[in-house]
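Undergrad: need coordinates for the following:
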Amino acid sequence: MATESTDPGSVRPGGRTARVRAAVLRAAGDALAEGGLAHLDLAEVARRAEVGRTTVYRRWGSPTQLVADLLADMAEQSLPRTETGTLLGDLRANARLVRRTLADPRQGALFKAVIAAATCDDQTAAALHRFYEIRVDAWQPCVQQAVERGELPEGTDTREVVRAVSAPLYYRLLTSDAPLDEAAADRAAEATVAAARAGVFTRSAE
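TA: Below you'll find the model as predicted:
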């Protein structure tokens, strides 16, 4: 799944502390998208954000802690789920939101960098896992409502259905240079709905 989020670092109410955090996270996102975790330097982030180095080092301490806060901020700012009244409509909205995020030059590069970093850094991996758990939690009620409407079998694993929508979009992002277009998003949603209706995501009896 994806973030499907607004740009990290958008200023929110909360005074100077919130503005400093927003500026630092925006700068960190830019730096991460450009050079990956290996080139994420706290002093450079402070320069970009136009804040004191001491502030950045005191609050975040390390690049991995900064990435963790960036992901938390992105999860906080992610757009709410769309409820259309049908499972296909809801999952198509989810897939298109993921696609827009991953197809965005800055956001797509940022997610590639975070995913790459997560393969070799446990703290980044944990932060990335938390981000996606939040996003799956936000969208799984759409699938639960489909179960309650009788669109899907009882016992459907609602979280796995949500994950299945995003999976082919991330695979395409990471393994192909083909455009990540809206048609790909719609196919992902339609394939997931077909599989869910067929019982593919029904939990096995204990």
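Undergrad: when you work out contacts or count neighbours from here on, use the C-alpha atoms and nothing else.
TA: OK.
Undergrad: how near is R26 to L110?
TA: Applying CA to CA, to the nearest Å, the value for R26 to L110 is 11 Å.
Undergrad: cool, A38 as well?
TA: Taking CA to CA, one finds A38 at 13 Å from L110.
Undergrad: the more surrounded of those two?
TA: Counted by other CA atoms under 10 Å, A38 and L110 do not tie: L110 has more neighbours, with 23 against 10.
Undergrad: could you list which residues are in contact with that one?
TA: By CA atoms under 8 Å, 6 or more residues apart in numbering, the residues touching L110 are G29, D30, L32, A33, E34, G36.
Undergrad: return the closest of these with respect to T82.
TA: G29 (26.2 Å; CA to CA).
Undergrad: helices and strands around the host helix or strand of the closest one, which ones?
TA: For G29, the host element (DSSP states H and E) is helix 15-35. Counting contacts by 3 or more CA pairs under 8 Å, 6 or more residues apart in numbering; DSSP states H and E, helix 15-35 packs against helix 42-49, helix 63-77, helix 105-118.
Undergrad: which residues are contacting stretch 27-45?
TA: Under CA under 8 Å, 6+ apart, the answer for stretch 27-45 is 8, 24, 46, 48-49, 53, 56-57, 62-64, 66-67, 70, 106-107, 109-114, 117.
Undergrad: any of the residues you listed buried? List them.
TA: 8, 24, 46, 48-49, 56, 63-64, 66-67, 70, 106-107, 109-114, 117 (16 or more other CA atoms under 10 Å).
Undergrad: and for comparison, fold this next one:
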Amino acid sequence: MSAEPGTVRPGGRTARVRAAVLRAAGDVLAEQGFDRLDLADVARRAEVGKTTVYRRWGSVTGLVADLLADMAEQSSPREETGSVLGDLRANASLVQRTLADPRQGALFRAVIAAAACDERTAGALRRFYEVRVAEWAPCVEQGVARGELPAGTDARAVVRAVSAPLYYGLLTSGSVPDAAAAERAARAAHAAAAAGVFVTE
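TA: Here you go, the predicted structure:
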């Protein structure tokens, strides 16, 4: 079975083309939203041929899927501070800074809005978060091994619990989360994990 257009990294001589197209797509999403994303406009902004964009990504949703895959690959690696709480604080701080960034925050809001009504975009967004949660889950697993958290703690659930209130606050209030919100989110997730809330075994 062939891969869905836009979900596989184009190879060969065109790495620069991919980077330019994804950058242009991100700019349009951040500036105008998903419903204004147009492959011909992206090609113009990236200064590449329309045929190239249509051939490689095939559709707007294919382009967004590749953009999210690239964002997951380029996201900052996890920080390991030596304690679960320190690691969760680092994770919360990264999420907060991303959502507070004028371009990245607007881009995520546009993609989340699109995912609510487009299943392919929703699937691409889920894959993005699967990658990011998997990147940070070892911090929790190491905390379990050190005895900071109870055995059987669901590491991925703890990581999701850190970022969930930050996204929820952004989407329901329109307010960008600040550093204090990130600190509360990390402490709340850590307290719940330490109390055994996320034990599944």
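Undergrad: care to give me the TM-score?
TA: Here the TM-score for the pair of chains, by TM-score structural alignment, normalised by the length of the second structure, is 0.92; 191 aligned residues with a CA RMSD of 1.2 Å.
Undergrad: please identify which of the helices and strands packed on helix 15-35 of the first structure is closest to R99 of the first structure.
TA: Comparing these under CA to CA, the one sitting nearest is helix 105-118, at 9.4 Å.
Undergrad: run the angle between the closest one and helix 63-77 for me.
TA: 130 degrees (axes from the mean of the first three to the mean of the last three CA atoms, to 10 degrees).
Undergrad: quick check: next helix or strand after helix 105-118 of the first structure?
TA: helix 122-149.
Undergrad: quick one: that next one to the second structure mean distance?
TA: By mean CA distance after the TM-score superposition for the first structure, the fitted helix 122-149 of the first structure averages 0.4 Å away from its aligned residues in the second structure.
Undergrad: again, but for stretch 182-195 of the first structure
TA: Averaged out, stretch 182-195 of the first structure is 0.5 Å away (mean CA distance after the TM-score superposition for the first structure).
Undergrad: that stretch corresponds to what range in the second structure?
TA: Per TM-score structural alignment, the counterpart of stretch 182-195 of the first structure in the second structure is residues 179-192.
Undergrad: distance from the matching stretch to the middle of the chain?
TA: 19 Å (CA atoms, centre = their mean, to the nearest Å).
Undergrad: can you give the distance of the helix holding G29 of the first structure from its chain's centre?
TA: Distance, centroid of helix 15-35 of the first structure to centroid of chain: 17 Å (CA atoms, centre = their mean).
Undergrad: let me know the outermost residue of the second structure.
TA: Using CA atoms, centre = their mean, the residue of the second structure lying farthest from its centre is G147. It sits 29.5 Å away.
Undergrad: how near is the alignment partner in the first structure of it to Q144 of the first structure?
TA: Mapped onto the first structure by TM-score structural alignment, G147 of the second structure lines up with G150. G150 of the first structure sits 10 Å away from Q144 of the first structure, taking CA to CA as the criterion.
Undergrad: for R96 of the first structure, same thing?
TA: Counting by CA to CA, the gap from R96 of the first structure to Q144 of the first structure is 20 Å.
Undergrad: neighbour count winner among those two?
TA: R96 (23 against 20).
Undergrad: tell me the spacing between that one and G89 of the first structure.
TA: 11 Å.
Undergrad: in the second structure, what residues pair with stretch 128-137 of the first structure?
TA: Going by TM-score structural alignment, stretch 128-137 of the first structure lines up with residues 125-134 of the second structure.
Undergrad: got the angle between the helix holding G29 of the first structure and helix 63-77?
TA: Using the same axes, to 10 degrees, helix 15-35 of the first structure lies at 110 degrees relative to helix 63-77.
Undergrad: with the second structure overlaid, how far apart is helix 15-35 of the first structure on average?
TA: Per aligned residue, helix 15-35 of the first structure averages 1.1 Å (mean CA distance after the TM-score superposition for the first structure).
Undergrad: the inter-axis angle of that helix versus helix 42-49?
TA: 110 degrees.
Undergrad: buried residues in helix 15-35 of the first structure, which are they?
TA: Neighbour counts using 16+ other CA under 10 Å place 19-33 of helix 15-35 of the first structure among the buried residues.
Undergrad: now do the same for N91 of the second structure: its match in the first structure.
TA: Checking TM-score structural alignment: N91 of the second structure goes with N94.
Undergrad: show residues contacting the helix or strand harbouring its match.
TA: Using DSSP H and E, N94 of the first structure sits in helix 87-103. Residues outside helix 87-103 of the first structure that contact it (CA under 8 Å, 6+ apart) are 1-5, 81-84, 107-108, 111, 139, 142-143, 146, 151, 162, 165-166, 169-170, 173, 179-182, 185-186, 188-190, 193.
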